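Peer 1: Generate a structure from the sequence data that follows.
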Amino acid sequence: MRPDVRPGGTLLRDTAFLRLWIGATASGLATWALPFVLGFAVLERSMTAVELGVVLAARTVGFLVAVPVAGVLADRHSRRRVVFWAGSVAGLTSPLIAVGLGRSVVVMAVAAAAVGAGQGACRPAFQALTAEVVAEEQRRRANAAMTLAVRVTTLVAPGLTALLALVVDTPALIVATAVLWLAAASIPPPGTAVVPAARRRFAAEFVDGVREARRHPWFVAGLGALTAVIATGYSATGVVLPLVSRDRYGTGAVLAAAMTAYTVGALGGAIIAGRRGSRAQGWTALAGLACYGFVPLTLLLPVHAVFVIGAYVAAGVGIELFNVPWFTATQREVEPSMLARVSSLDFLLSYGLAPVGLALIAPAIDGFGADVVLAVCAVVCFAAPAAAALVPSARDFR
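Peer 2: The predicted structure is shown next:
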């Protein structure tokens, strides 16, 4: 049965949502922590930078393979059950990375692929489970609370992890991520039972999800804009920002300040998006997404470092002004029995393909120069959301 959700109540007093929030936060923390912890292993010379790249690439492959599969499974079966098995797989295989550390990169890579699969399977299932656990009028605040937890983790966790590294070794920290995954598997509440259509072949059911996504022009346009911004602006700045910080400003402080500013901006954006809606919520969301264009623009122009940091604050605010209404609209507009499949398309194309953008940006910079690449990225970041806003249903994401 559906947990009791009081439409006018406070989310933090809702036990079902609190369990969902804790589980999603645990999975997000475990996802973020692994690359950071393995970075300590490189510093300790327990593994090489090349081995780190192989392990993280294997995790990305596992993620990309699992996301569409999980989308279908989470629409066939209980979303809570998919979260349980996905978190359990990630939790039980994470310690194998510690076992292979300094011994076998193959063992680490295989284990990382399984962890990535668990991570990828959780994403669409959590998205669909939110729609089951939280009443519609509370979902905007619920999605803001979800993303707020991620941002707080990103801001606070590096320092905490560094302090823990002084007390315990890297294998123990890896095992700690396994504990987080097991918490993510066991804590979330059950949702309502969505009765799926007659079961068909896997590929046919996935195609049904694609058709459902295409039935919403605002979703197709918004996803195209989000994918373009992440693949260009996000990827380019990830590569160029360290170089600009070093060569233009002569210090790594600009790099650290800019990344912190992005997270702080995202915290503010999540709070604003959770408390305030707008009549033209789709246009507001796309305008927020376009704010990322200021980042490559300030990296391109010879401006004071304060403008670069300010651009990252604006980008952080903007991405959450997009994310919160985007997730909320998807949960509201998409056919409930296909929500996980549509959400899997979202994660697959936007965040799943981000490593492809990172892989292509460096050769593009070598071939055309950083200035040309940054200029193109800035144009894409401004133009893609503007083009998406021209779709009639994009005004309100309806």
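
Peer 1: Only C-alpha atoms from now on, for both contacts and neighbour counts.
Peer 2: OK.

Peer 1: hang on, residue 265 packs against residue 315?
Peer 2: Yes: applying Cα atoms under 8 Å as the test, residue 265 and residue 315 come out as touching, 7.2 Å apart.

Peer 1: before we go on, could you also do this sequence so I can check it against the first one:
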Amino acid sequence: MTTTPQPATPLRHHPGFLRVWGSQSAGAVADQILPVALSLYAVSQGGGAGTVAAILAGRAVALVVCLLAGGILADRVSRPRILLTADILRAAVVATALLTLDRLPLTALAVVTGLCGAAEALSRPAMRSLVPTLLPSNLLERGNALVSAVHRSATLIGALTGAALIATIGIHAALGLAAVMFTAGAVAVLGVRDNPDRKPSTGVLADAVAGVNAVRQRPWVIAVMTAVAIQIFAGTAPTLALLPLIAHQHLGGDLAYGAIVAALAAGALPAIALASRWRPQQPGTISMLALTAYAALPASLAIPLPLPATAALFALGGFTVELYFIYWLTALQRAIPTTVLGKVLALDQLSAFALLPIGYALVGPLVTTLGTRPTLLTAAAVVAAASAVTLLVPGVATFTDPPATPADCALRTDDSKVARS
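Peer 2: The predicted model follows:
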């Protein structure tokens, strides 16, 4: 007996999803204003690569520490309530920083990004695991693409706005706008309802173990998580830490920095349009090969190239990352049971950011020892190699579980017995 696939309804017929989408739009603008504004403010006050890296590392450390807790919460309590609480917390932190900024040392700015990062860590798994409960399966690619589109558009707007405010008005205006946008995000999510029947049936430790087991049973998930962690450690950390300094010294100043970050976001927009419509038979092959082009980001800063060329290569990096991300997120939403989806999405983010604080911590010593150009060229080489090797792992090419072997069935049976006990 077969069923006829139902035609996809327009996204506008799903108001709960649209409200969450609006909430995330406002928060994404603020999320981008904050690091741009604080990084440029630190540079203007005499901070170097170590200071900028510490400010950016504050968020990364918080994500590593808090993401798994966010995933466990997302599978146990109301996800819209988590989103509301996270936005309120970030608004309060930024408002406090605004009122006390003149008395804060530059090193304290890492605490600001850390607290905001902790709230973000709580909201990320909740938001991404909420989407499949608000949309039917045949709209997941389109819904994820729309979320990514607004995130990238907001990133572009936030980067340019943050840089422009720092260059023309000052840090206080930038922080004030970020606080307002976080507040708007909290208001937008009011009234959204989650699945009321979802209740925790196990302890917190058992929840965490269930999430780990869901990943462990899928080697293709482990392989991709590992590759992305290496790319972020080796590529993202030195690129983002050195970009404000290189922009300030060689590319034209604060507005150039904002333009490059905005180009990274703008490059994602055509990838979003492509991924929302194109269903390749091997999305994993497309995604992992595309990710090798992310090496263009550190490589473009190693020379450095003129501003238009640098912006174009950052746009290429944004395109490849977004193409991968939409296919990857949709694959996890389909492959992972809803009962553990929040935890798996948290582990995905946790693995991605686990090495990032170490990467930021190494930027200063590496630049001192090797120099800026060798550090960036080494980063580019590692990034280019990291994703291609994952295609050797079964399941990566399609982002799906390969046909089960008898050993796999035995392993899953054992895991089920452990979970029941």
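
Peer 1: one step back: so for residue 265 and residue 315 of structure 1, which residue has more residues nearby?
Peer 2: The neighbour comparison of residue 265 of structure 1 against residue 315 (other Cα atoms under 10 Å) goes to residue 315, with 27 against 24.

Peer 1: Can you tell me what that one aligns to in structure 2?
Peer 2: Matched to structure 2 by TM-score structural alignment, residue 315 of structure 1 sits across from residue 317.

Peer 1: which ones are touching that match?
Peer 2: By Cα atoms under 8 Å, 6 or more residues apart in numbering, residue 317 of structure 2 lies in contact with 264, 267, 291, 293, 294, 295, 296, 297.

Peer 1: ranking those residues by neighbours, who comes first?
Peer 2: Compared across those, residue 297 has the highest neighbour count, 29 neighbours, by other Cα under 10 Å.

Peer 1: tell me, how many neighbours does residue 409 of structure 2 end up with?
Peer 2: Residue 409 of structure 2 has 12 neighbouring residues, counting by other Cα under 10 Å.

Peer 1: With residue 370 of structure 2 instead?
Peer 2: Neighbours around residue 370 of structure 2, by other Cα under 10 Å: 11.

Peer 1: again with residue 420 of structure 2
Peer 2: Neighbour number of residue 420 of structure 2 under other Cα under 10 Å is 8.

Peer 1: Aligned to residue 378 of structure 2, what sits in structure 1?
Peer 2: Mapped onto structure 1 by TM-score structural alignment, residue 378 of structure 2 lines up with residue 376.

Peer 1: so its match, which of the three states?
Peer 2: helix (DSSP: H, G, I helix; E, B strand; the rest coil).

Peer 1: Residue 364 of structure 1 versus that one, what's the distance?
Peer 2: According to Cα to Cα, to the nearest Å, residue 376 of structure 1 and residue 364 of structure 1 sit 11 Å apart.

Peer 1: Check residue 382 of structure 1 too.
Peer 2: Applying Cα to Cα, the value for residue 382 of structure 1 to residue 364 of structure 1 is 20 Å.

Peer 1: how about the nearest residue to the residue nearest to the spatial centre of structure 2, chain neighbours excluded?
Peer 2: Centroid-nearest residue in structure 2, with Cα atoms, centre = their mean: residue 349, separated by 7.1 Å. Nearest residue to residue 349 of structure 2 in three dimensions, chain neighbours excluded: residue 67, at 7.0 Å (Cα to Cα, 6 or more residues apart in numbering).

Peer 1: Run a quick neighbour tally on the one you found.
Peer 2: Taking other Cα under 10 Å as the criterion, the count of residues near residue 67 of structure 2 is 29.

Peer 1: who's in contact with it?
Peer 2: Residue 67 of structure 2 touches 118, 121, 122, 124, 125, 346, 347, 349, 350, counting by Cα under 8 Å, 6+ apart.

Peer 1: One more pass at 6 Å, please.
Peer 2: By Cα atoms under 6 Å, 6 or more residues apart in numbering, the contact list for residue 67 of structure 2 reads 121, 346, 350.

Peer 1: same question, residue 182 of structure 2
Peer 2: Residues near residue 182 of structure 2 by Cα under 6 Å, 6+ apart: 27, 87, 91.

Peer 1: element containing the residue nearest to residue 349 of structure 2, please.
Peer 2: If you go by DSSP states H and E, residue 67 of structure 2 is part of helix 49-74.

Peer 1: helix or strand right after that helix?
Peer 2: Next helix or strand after helix 49-74 of structure 2 toward the C-terminus (DSSP H and E): helix 79-100.

Peer 1: Now that next one: buried residues?
Peer 2: For helix 79-100 of structure 2, burial by neighbour count (16 or more other Cα atoms under 10 Å) applies to 79-95, 97-98.

Peer 1: what's the answer for stretch 331-346 of structure 2, then?
Peer 2: Judged by neighbour count (16+ other Cα under 10 Å), stretch 331-346 of structure 2 contains these buried residues: 331-333, 336, 338-346.

Peer 1: between the contacts of residue 182 of structure 2, which is nearest residue 186 of structure 2?
Peer 2: Residue 186 of structure 2 lies nearest to residue 87 out of the contacts of residue 182 of structure 2, by Cα to Cα, at 5.3 Å.

Peer 1: ok, so what distance separates the closest one from residue 175 of structure 2?
Peer 2: In terms of Cα to Cα, residue 87 of structure 2 sits 15 Å off from residue 175 of structure 2.

Peer 1: Other residues contacting stretch 145-154 of structure 1?
Peer 2: If you take Cα under 6 Å, 6+ apart as the criterion, stretch 145-154 of structure 1 is touched by 267, 270.

Peer 1: Please work out which residues of structure 2 line up with that stretch.
Peer 2: Stretch 145-154 of structure 1 maps onto residues 146-155 of structure 2, going by TM-score structural alignment.

Peer 1: ok so, going back, adding secondary structure and distance to residue 112 of structure 2, write the contacts of residue 67 of structure 2 out as JSON lines.
Peer 2: As requested, those are exported to JSON lines (DSSP: H, G, I helix; E, B strand; the rest coil; distance: Cα to Cα, whole Å):
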{"residue": "121", "secondary structure": "helix", "distance to residue 112 of structure 2": "14"}
{"residue": "346", "secondary structure": "helix", "distance to residue 112 of structure 2": "22"}
{"residue": "350", "secondary structure": "helix", "distance to residue 112 of structure 2": "20"}
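
Peer 1: ok, these in structure 1: which stay?
Peer 2: Here is what carries over to structure 1 from the contacts of residue 67 of structure 2, by both residues aligned by TM-score structural alignment, their matches' Cα atoms under 6 Å: 121, 346.
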